[in-house]
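>>> below: sequence and its predicted model.
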Amino acid sequence: MLRGSRSACFLIVFGMLAVSRAARAEDGPEPRDAGSHSPEVGSEPSRRPADDPFDRVKNIPLGEQVSLSLGGQHRLGYELTDGLAGPMPESVLFSRNLLHVDAHGGPFRAFVQWGGHYALGAPTRDEPPGSDLFDVQQAFVEWSATSRDVRFVARVGRQEMALGSTRWVGIRDGTNVRQAFDIARLTLTGADWSVEGFGGVVPLLERGVLDDAPSARNPFWGVYATVAVLPRKLFSLEAFYLGRGRPSVTYGDVQGREVRHAFGVRAFGQTGSGFEYIGHALAQFGTVGDARILAWGLAGGLWQRLPFAPLRLGVRGDALSGDGRADDGRVSTFHAYFPNQTFFSALPLIYPSNLYEVHPLVQWELDAVTLEAGCVFFFRQSVHDAVYTPPGGVLVAPSVSDARYTGAQLSVSLGYRVTRHFTFNAEYSHVVAGPSLRAVTGGDVDFLGTWTTFTY
């Protein structure tokens, strides 16, 4: 248990609470989506300093309707984890460095972003997505136009993509190397609706220099549509289809190439009284080798903003199918594709597969500070399937333990927007191991992380 540091962790948590009280302001930022969680802090303030020196490189005119924008991000993160493997805690220092050039000329745009990602302290983290020495993070060309109140945007190349609440497809900002795709993408947007379709491949991440090549064996494609059914954000609906192929996967005694199709809907909205809701329903089909895929998933969240304090109380939950029998020629394990891995907390211990979970939490949202505290209770949907960990590997095999209860994860996180460009985030998590998790870890798990980000 982080010998001698458990008390220090609690002192840090107490310090977070003190900072949040000291930074109290009248108005808070817009709420995050009820289905998202990220260790990065919220949006930029609307009022921008008139003498900000970085504005000079945000719109450099090169000619008529031609301009150039330069920018970047530097993030330094420290993560300390105790209880997962070995007698010594895992201590890692992460560094993410991104630089980009954004060129605009009439309806055309060209964007290139380079990234250097480094991990010091743990050999197991010194590889993607923990480390990638230098590579092209994004590189795409874009064309946009508007006709009869419909905006068309066509984009081709390597690009990040977040769909909906990022529950199933996100940019993976919590990890050191963010998720990108080599795809062609077309987006149509109207007054109260949008439709986008995409197709391409997932690049194969390597640790070296300029070696993240497209992988034709990892295709990814889909269609995602959103419509506001009722005005004033009362009720909106999304429908989507996502397909993915992987060259080789293993579920129990089933192994082979996977082709998986996911059909889903997402309903969400909010009322004038501060009540917010979100719900997902998904069905997955396909094949793994000669076995058929038949999996399902349900997820949702309810929030209430209090009228007398800058607080949001909420509860989230998931029910994601697992495999019930190992020899029936069918795979029922739900696979989340490219989920927001910090959805439960900044400690990505449990992956959203074969899962029941309930997550009560509270957010205190102030002008520059966001404080969140909650506890996630994890259970296996099927005791004949594994407990999974990111990016989908086996954490607890069914042969090790058949207990349904996995554990409870308590977390407190702080986001502090120091200036327009500079943010600080911190989180402490303690996992109370249940029977199945204890069979692997031998005890509880502690996590402490801090992230300092400079964006310009």
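Cool, the structure landed. Residues are numbered from 1 along each chain as shown.
>>> use CA for all of it now, contacts and neighbours both
Fine.
>>> buried set for stretch 186-200?
Neighbour-count burial for stretch 186-200, counted by 16 or more other C-alpha atoms under 10 Å, picks out 186-189, 193-200.
>>> what's next to it, contact-wise?
Here stretch 186-200 makes contact (C-alpha atoms under 8 Å, 6 or more residues apart in numbering) with 149-155, 181-185, 219-228.
>>> sorry, back to before: tell me which of the buried residues of stretch 186-200 fall in strands.
186-189, 193-200 (DSSP state E).
>>> and the contacts of stretch 186-200, which are buried?
Buried, going by 16+ other C-alpha under 10 Å: 152-155, 181-185, 219-228, out of these.
>>> narrow those to those in helices?
Among the buried ones among the contacts of stretch 186-200, no member falls in helices (criterion: DSSP state H).
>>> how much space between the nearest residue to residue 426 once chain neighbours are set aside and residue 111?
The shortest distance from residue 426 to any non-neighbouring residue, by C-alpha to C-alpha, 6 or more residues apart in numbering, is to residue 450 (4.2 Å). Distance of residue 450 to residue 111, computed by C-alpha to C-alpha, to the nearest Å: 30 Å.
>>> can you check residue 349 too?
Counting by C-alpha to C-alpha, the gap from residue 349 to residue 111 is 34 Å.
>>> another one to put next to it:
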Amino acid sequence: MKTKLLLSALLLPIFCFSQEYQVFKSLRYDEDYSFIKNDSTKSDWYSKMKFIPLNASKDTYLSLGGDVRFQYFYAKNENWGDGPQDSDGYVLSRYLFHADFHAGKFFRAFVQAQSSLADGRIDPSPVDQNPLDLHQAFADFNIINEGSKKLIVRAGRQELSYGSQRLVALREGPNNRQSFDGLKLITEKENVSADFFFTNYVIARNGIFDDTSNQDRQFWGSYFVFNKIPVIKNIDIYYLGYKRTKANFDDAKGRELRHSLGTRIWGKSGNWRYDGEAVFQFGDVAEKKVSAWTASINSGYRFNSVKFKPEIGFKTEIISGDKTQGDSMLQTFNPLFPRGAYFGLASVIGPSNLIDFHPSLSFEITKNIDWIVDYDMFWRYSGNDGIYAPNTSLIYPGNTTTKKKIGNQLESEIVWEPTPFLYFRLEGTWFQAKDYIKASGTGKNIFFAGITTQLKF
């Protein structure tokens, strides 16, 4: 009884606070708690943790926060039955804690530690297991910080996220989020914002404070966002440069230098939402010239006047693959740093050499409970190229068969968010292996189930 009373006393301020403010963002460093400075009603322990004044004027302050997530997953016939199999399932846990220091309007420092653990996972990868490390540590120098006008120089280890996260993502789905070491220039004026950056990818290692900046994988670029455009609402235009010393595609191995030019149109109009994106890539991998591309459409219509507010969604992608083995060209698209669970948390395929048709249906059961059902159909774009994981590692080569059908995936999930602080998800995925998978490996159907619970503060 005492334990329940103590727990209630600790959580009650959090629940009360959550009803007033929708504070959490996917990039935690974008959150701003300076509003507490002049609000005398915020005297509970949680508010005091989010805004800790360090001088009399309260212009210098510290904000603390974090994220704790636990997941249980069970997979039958993981990797279509190839490789070691686990009949018991495994538990993933992730802990993120950060401190955000502000000194007036013109300087801030952000530090975040991450611990990602995989219990019961057979041969966990760095995406699952990274016991303890410095995930982010950067300083912002606010050269201009006046309302809608901003000019900020950011230096240090940081997360990057752009657009729909097709090419540059936090990697929130997998257990270990990703980060980059480098410099970024952030600009904003009225309805236009732009980032310019040069970074090295941070390699996660299975140790304590041993993640290192990797000059073998360099990433740079510029990203422009134009808002409030007539008719189309919003448009992104970007250039992304990428270099790595050891690329490994089905028909090319060696040093990779790749440039990506892309645009994205997105927004909402009434009950409609829409997101269309196109990217062209050029460069070289070893002695081969790169000429790759992708185009996608993600749209949906929500019936707000109907019970449960059903939304019909449709997404399709065409992603190029290599046309001819042994020639001087490579058409395999590189998704760079995409969200890890690209086609659901089962994450069996990455976005390279792919045609994907993806209808979905979602319901708002209550204000805080959503039910989503989606069905995905996959084909190889090119019958001469293989299929790849989200990190472009080759799963199966292209020469096992001329058949293109990879398989069909049915997924359903129930998401409950009682407050912005708490998140629960129950999900199940069934992947039906088709001709290409059956010709390339064991070819069994996959069943995947998972339970997620998450607390943000």
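Ah, there it is. All of these numbers come straight from a predicted model, not from anything done at the bench.
>>> and the helices in the stretch 351-457 of structure 2?
Assigned by DSSP state H, counting those that start in this stretch, the stretch 351-457 of structure 2 shows helices spanning 435-440.
>>> confirm for me that residue 395 of structure 2 is in contact with residue 388.
Yes. The pair residue 395 of structure 2 / residue 388 is scored as a contact, 5.1 Å apart, by C-alpha atoms under 8 Å.
>>> compare those two (neighbour count), which wins?
A count of neighbours by other C-alpha atoms under 10 Å puts residue 388 above the other of residue 395 of structure 2 and residue 388, at 23 against 17.
>>> you'd agree the more buried one is up against residue 342?
No. Under the criterion of C-alpha under 8 Å, residue 388 of structure 2 makes no contact with residue 342, lying 12.0 Å away.
>>> between these two, what contacts are shared?
Counting by C-alpha under 8 Å, 6+ apart, the common neighbours of residue 388 of structure 2 and residue 342 are 349-351.
>>> and those residues, which of them are buried?
Buried positions within those, assessed by neighbour count (16+ other C-alpha under 10 Å), are 349-351.
>>> just give the number of residues close to residue 102 of structure 2.
21.
>>> one more: residue 264 of structure 1?
For residue 264 of structure 1, the neighbour count with other C-alpha under 10 Å is 18.
>>> surely it and residue 240 touch.
Yes. With contact defined as C-alpha under 8 Å, residue 264 of structure 1 counts as touching residue 240 (5.4 Å).
>>> show me what contacts the residue nearest the centre of structure 1?
Per C-alpha atoms, centre = their mean, the C-alpha nearest to the average position across structure 1 is that of residue 340, at 2.1 Å. Residue 340 of structure 1 makes contact with 36-38, 166-174, according to C-alpha under 8 Å, 6+ apart.
>>> among these, which recur in structure 2?
Contacts conserved in structure 2 for the contacts of residue 340 of structure 1, using both residues aligned by TM-score structural alignment, their matches' C-alpha atoms under 8 Å: 166-174.
>>> farthest-separated two in those?
168 and 174 (14.5 Å; C-alpha to C-alpha).
>>> out of these two, which sits in the busier spot?
The residue with more neighbours, out of residue 168 of structure 1 and residue 174, is residue 174; 20 against 17, by other C-alpha under 10 Å.
>>> ok, back up a step: let me know the closest of the shared contacts of residue 388 and residue 342 of structure 2 to residue 270 of structure 2.
Of all these, the one sitting nearest residue 270 of structure 2 is residue 351; the distance, using C-alpha to C-alpha, is 30.5 Å.
>>> list the contacts of stretch 268-275 of structure 2.
233, 264-267, 297-304.
>>> likewise for stretch 351-363 of structure 2?
Taking C-alpha under 8 Å, 6+ apart as the rule, stretch 351-363 of structure 2 contacts 308-322, 332-335, 342, 370-382, 385-390, 392.
>>> in it, what's buried?
351-356, 358-363.
>>> chain center to it: distance?
Mean-position distance between stretch 351-363 of structure 2 and its chain equals 17 Å (C-alpha atoms, centre = their mean, to the nearest Å).
>>> that one aligns to what range in structure 1?
Mapped onto structure 1 using TM-score structural alignment, stretch 351-363 of structure 2 spans residues 352-364.
>>> coming back round to it: turn the buried residues of stretch 186-200 of structure 1 into JSON lines, including distance to residue 207 of structure 1.
Below are the buried residues of stretch 186-200 of structure 1 laid out as JSON lines (distance: C-alpha to C-alpha, whole Å):
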{"residue": "186", "distance to residue 207 of structure 1": "31"}
{"residue": "187", "distance to residue 207 of structure 1": "32"}
{"residue": "188", "distance to residue 207 of structure 1": "36"}
{"residue": "189", "distance to residue 207 of structure 1": "38"}
{"residue": "193", "distance to residue 207 of structure 1": "40"}
{"residue": "194", "distance to residue 207 of structure 1": "37"}
{"residue": "195", "distance to residue 207 of structure 1": "35"}
{"residue": "196", "distance to residue 207 of structure 1": "32"}
{"residue": "197", "distance to residue 207 of structure 1": "30"}
{"residue": "198", "distance to residue 207 of structure 1": "27"}
{"residue": "199", "distance to residue 207 of structure 1": "25"}
{"residue": "200", "distance to residue 207 of structure 1": "22"}
